[in-house]
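Colleague: got a structure for you, letters missing:
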């Protein structure tokens, strides 16, 4: 598992590069550059046009100019610290070079009177005269080729200059070894991509602004390398999971039949299909690793519960894990009627269970007397033992990334894993975050779900909205009123929610409740419970109600300052209503005038309830990191690849990676060896450990 020797120079200390001392190395680290190899992927974000011009007259100041001049008279400063001027003349015009705090002897050597020099820098007008203050380059005419026609401009951090970064990048490029090709030959020639080394040299010496575009062949090639390495790592993790002997779990269907008989409706085609896919996976001798992706209200719970029943029918146990206690409790309440119909014992285990009660549950679990357990991650604590665990259902994937999935596998439990997510993710992102999994999609709404009427309402019509609420409450209906995220500070949000709560209470009486992020958990739970029980009719809330709350009687959702929310968030919030028999409404209150993106966002929500369409639109508008909140998304950080503009490459990379592993599971052939080098370059070498234990 050692790093290939050819890569050693690229993994040396940064200080071994020309011009990089300890201070610069520290500054580079803030840009995420730790080793010379990282500089190869520090992409220039723009170019400076330094093509040679005949005269100052050929550009409109202020602009960058490269021109050949004859050096004239030097005029030293009149007072200390004043400007030192050098008069120069190009083919058509005379202008001035200006220097501050420069030594006379140095300038006379740099610009000897009567000689010709090439100068390049920013030309500006000062009192109607053209001048260049501190030119970037002053060279002899025979050194002209030292100035590139287009000079790359790199991101900087405090303590770095463009010159220093350019020099360090050149130093890293000089160390690039000759590596084998890891891209499939047919794909490479079909796409017209250059070799790796050639691509690196091209992106760092762009031939004009077009050289920076995501669709430039060199950029595409390097983006593909990055996505391919990522998919290869996921495919290796997937193959490792599959190598771990799974248990063949086959149910006879008797418990599932009871549940389906008790339901007032038939499952959708998508639900039936998803259960069939899961059933087939569980019956195989390899471990299941499947993602169940469903829109708000697409009926994931029923599918997950049927999967759990397959485990029970086969004589085993199942567990459902949620990220928070409130969600675990909700899953438990949602599954209870189904468990009653099946005649199966269901228990809840969270951090709140203490003492004798907890001990009794653990004893029953270990003896196999609890077939289905719902809980938070507490179910993975040391003292929790199952009698025969077959299936783990994990809710809300984003807090459970690839690393945690590997960990679950490493516990040596050959359990099948089913992950549920309510966030419809566009395909390119689903592959980035869940490329190691097989995917089942629920793309139909259950029968009897009425569409939600959505309207955009300007803030000045607030009084009408309150009147509308008054009537609805009188008819016994319930409503959510979501307050805006005013600032990142919880305190301000809390103040705005408090204020809205008071004004609605004045208008509607004491049937108005309040829940926000600053409340102690027990108070929050109590406020939610009162709303669920129908004791309060209107619940004023900050976005804490976004995930999982289920109150079928709630038919109105008011979102205040809707333009401040993201598309996915608006979609999730709207999904809190429309869960019962009655017609539901979602009112998007906005503050005019709307920005162009604000209008586009609200119109998208108004015009469609299809979460996948909304997610694609969101990706186009916001970018991948924001879409699932980069901090907790488990979304890899790509340096070259741009998931919005190069989405198509991700699917290619996945099928290519899976094919390579299928043909060469040990990565020992020529292309496999090259791919190993790529995994090292992309810091995905931990995947190689999974192969080497094979």
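Modeller: Received it, and whenever you're ready, just let me know what you need. Here the structure is a predicted model, which is why all the values come from computation and not from measurement.

Colleague: for the rest of this, base every contact and every neighbour count on C-alpha atoms.
Modeller: Noted.

Colleague: which parts of the stretch 151-300 of the chain are strands?
Modeller: Taking DSSP state E, counting those that start in this stretch as the test, the strands found in the stretch 151-300 of the chain are 289-294.

Colleague: what sits against residue 419?
Modeller: Each residue near residue 419 by CA atoms under 8 Å, 6 or more residues apart in numbering is listed here: 289-292, 393-397.

Colleague: ok, now with 10 Å
Modeller: Under the criterion of CA atoms under 10 Å, 6 or more residues apart in numbering, the neighbours of residue 419 are 289-293, 304, 320-321, 392-397, 400, 405, 434, 437, 439.

Colleague: and what of residue 393?
Modeller: Counted by CA under 10 Å, 6+ apart, residue 393 has contacts 290-292, 304-305, 307-308, 318-322, 374, 416-420.

Colleague: structure B:
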């Protein structure tokens, strides 16, 4: 039950004065929510210093300032395009106020000669003189108060002004209870010099003074509240799993050693470490939830196969789920190639399997004669049942929703789960995103991998690039060519136009894959490229993840300046998978902006996905590093993942200690944390 003190905060936003039926949907759109509390979480983007300056000499062009001066003159415009000009003097110098298309009688009433006025607005410079165009505030000091010393500025949407939003915030703050208990430890609050919860909200929405340090302390306080609420959810998820029973997978290590002995290469130390971490997890009688995070080509699938072999050798089945049929078939070939020689039955199940073959697979899964299943979402359809599913491996996990994973988990009582991601994430971000998962990182590449030579080339040299890929084709190699969009009448860098042009230039059929094609059409084009029926594949970013073509040695990315670093790195990872020298050509349209230049330069300098992710994090922020917001990774409303990294780690330890010492949250602090969870846990997507 929700604490009754919070009821006013969870009222609809139109319960606030001044928000009627017409404004209600506008406010809801602005704050991406429906309640008063959603509104209060819409924090100001900045604060304007409206304190009255001592002198015109203090004014800086480009800044908002407030000054006091005597009206010296008024000049009417000499044409319709010229402004009205009012000159103020404060003893130190002059400031010109300009108004375009204003009523001269109104202006003369506002600015009588010889009278003092307080004005506030953006200062600029024109022909060597300071001026202020259309001041935000004009005050007669004998009749009114100067503007508030500080003005919060909010992100707005059509139909709302900053003044209206601030008025609503002021009313909303009145509904925040005064008697909420403090859920943070007193030592932490004192060490960080943080205000209380309501004081922090008030200090951001209705500050008494312009104090950037105070604003940051208040923001950090609320950021920690949000981080702690999220970590409480994660800590509960972990604690809940310890109360669920999973089959301990304690089979012998001999099969793993046999598989290792058959490999033509040695596992990297990172792979061996990940295999040990997974083996330790699955040997416990509680369900494993572990993420295997690795750069492109780091050998995640082999580690997952080792985990599956551990399950099978313990008498259980394993299931691999991939997001597309092409990736599922690639994964099936790899898994079957490794496990079938050891005597294990591996089957594939996708939408393409029909008739007797499908029935045979379903029977084999149900009676246990099929040890490992590889497939798409077809694996969790109602007709599919496993005899004793012990391990689930989810590839490219961010492309599945929680509901998808839950439906597969329901195929067993409490299976272990390993999720894999080829998107390197900075450690700080990984902790914030996957706080409910243990994480294994593959930060090495297998021996023998050829480095990929990366070159940035202006698109004025596109003919040279086409000649180069023609030579690669003559050597029996294959080429990816990635375009930023599917089709455009105004831009020849679209996939459809580029495929047609390349067919003309190269004199041979060119494959084409993009998001508007049906699934079977995409699969057919990718398979033709893998088989070598087509030597060049033009595509959009649908081929960003998982497509494995060892004979592909050239990746051309057109309009590369428009892609993010992480995405460019993922695309580059489609080549360099065989034993031949590989190249990535970044075709850009000059001139390059500063950030685009840094992006391409970073990619040229390193193939380390984690270093690239750190650089991308700094350049673009967490949402773009991950590439997909639907992953649930960046649903913070207050926390700044770059500025508040230290808070996340403190909150994690704080939450785990709180749940370990008070699992029911029944103590005084536990009850306060329950209130915090009610306030901020709706912002955290629930995990399985």
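Modeller: Sure, I can see it. Bear in mind the structure is a predicted one, so any value in this text is a computation, not a measurement.

Colleague: picking that back up, buried members of the contacts of residue 393 of the first structure into PyMOL, please.
Modeller: This is how PyMOL selects the buried members of the contacts of residue 393 of the first structure, with burial counted by 16 or more other CA atoms under 10 Å:
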select buried, resi 290+291+292+304+305+307+308+318+319+320+321+322+374+416+417+418+419+420
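
Colleague: and the next helix or strand past the host helix or strand of residue 373 of the first structure?
Modeller: Per DSSP states H and E: residue 373 of the first structure is located in strand 372-375. For strand 372-375 of the first structure, the following helix or strand on the C-terminal side (DSSP H and E) is strand 389-395.

Colleague: how far apart are that next one and its match in the second structure?
Modeller: Mean deviation of strand 389-395 of the first structure relative to the second structure after superposition (mean CA distance after the TM-score superposition for the first structure): 0.5 Å.

Colleague: between strand 289-294 and that strand, find me the angle.
Modeller: 40 degrees (axes from the mean of the first three to the mean of the last three CA atoms, to 10 degrees).

Colleague: tell me, which helix in the second structure spans the most residues?
Modeller: As assigned by DSSP state H, the longest helix anywhere in the second structure is helix 212-242.

Colleague: would you indicate which residues of it are buried?
Modeller: Going by 16+ other CA under 10 Å, helix 212-242 of the second structure has these buried residues: 214-215, 217-238, 241.

Colleague: and stretch 489-501 of the second structure, end to end?
Modeller: One end of stretch 489-501 of the second structure to the other measures 14 Å (CA to CA, to the nearest Å).

Colleague: whoops, stretch 627-646 of the second structure was the one
Modeller: 24 Å.

Colleague: name the nearest residue to whatever residue of the first structure lines up with residue 638 of the second structure, sequence neighbours excluded.
Modeller: Alignment note: residue 638 of the second structure maps to residue 640 in the first structure; criterion TM-score structural alignment. Excluding its sequence neighbours, the residue lying closest to residue 640 of the first structure (CA to CA, 6 or more residues apart in numbering) is residue 223, at 5.1 Å.

Colleague: ok, that neighbour to residue 203 of the first structure distance?
Modeller: 11 Å.

Colleague: what touches both of the two?
Modeller: Taking CA under 10 Å, 6+ apart as the criterion, residue 223 of the first structure and residue 203 both touch 41, 217.

Colleague: one step back: for the residue nearest to residue 640 of the first structure, what are its contacts?
Modeller: Counting by CA under 10 Å, 6+ apart, residue 223 of the first structure touches 41, 214-215, 217, 638-643, 646, 649-650.

Colleague: just those now: which is nearest residue 573 of the first structure?
Modeller: Nearest to residue 573 of the first structure out of these is residue 643 (CA to CA; 25.9 Å).

Colleague: centroid-nearest residue for the first structure?
Modeller: residue 625 (3.5 Å; CA atoms, centre = their mean).

Colleague: ok, residue 337 of the second structure touching residue 346?
Modeller: Yes: between residue 337 of the second structure and residue 346 there is a contact at 9.3 Å, judged by CA atoms under 10 Å.

Colleague: what about the two, which has more around it?
Modeller: residue 346 (24 against 12; other CA atoms under 10 Å).

Colleague: all strands of the stretch 551-694 of the first structure, in order?
Modeller: Under DSSP E, counting those that start in this stretch, the stretch 551-694 of the first structure gives strands at 554-559, 585-590.

Colleague: elements contacting the first one?
Modeller: Counting contacts by 3 or more CA pairs under 10 Å, 6 or more residues apart in numbering; DSSP states H and E, strand 554-559 of the first structure packs against strand 453-458, helix 462-474, strand 478-482, strand 538-541, helix 567-574, strand 585-590.

Colleague: can I get the ones you listed in a markdown table with mean neighbour count and distance to residue 33 of the first structure?
Modeller: Output for those, formatted as a markdown table (neighbours: other CA atoms under 10 Å; distance: least, CA to CA, whole Å):
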| stretch | mean neighbour count | distance to residue 33 of the first structure |
| --- | --- | --- |
| strand 453-458 | 18 | 46 |
| helix 462-474 | 14 | 52 |
| strand 478-482 | 26 | 42 |
| strand 538-541 | 26 | 43 |
| helix 567-574 | 23 | 33 |
| strand 585-590 | 22 | 43 |
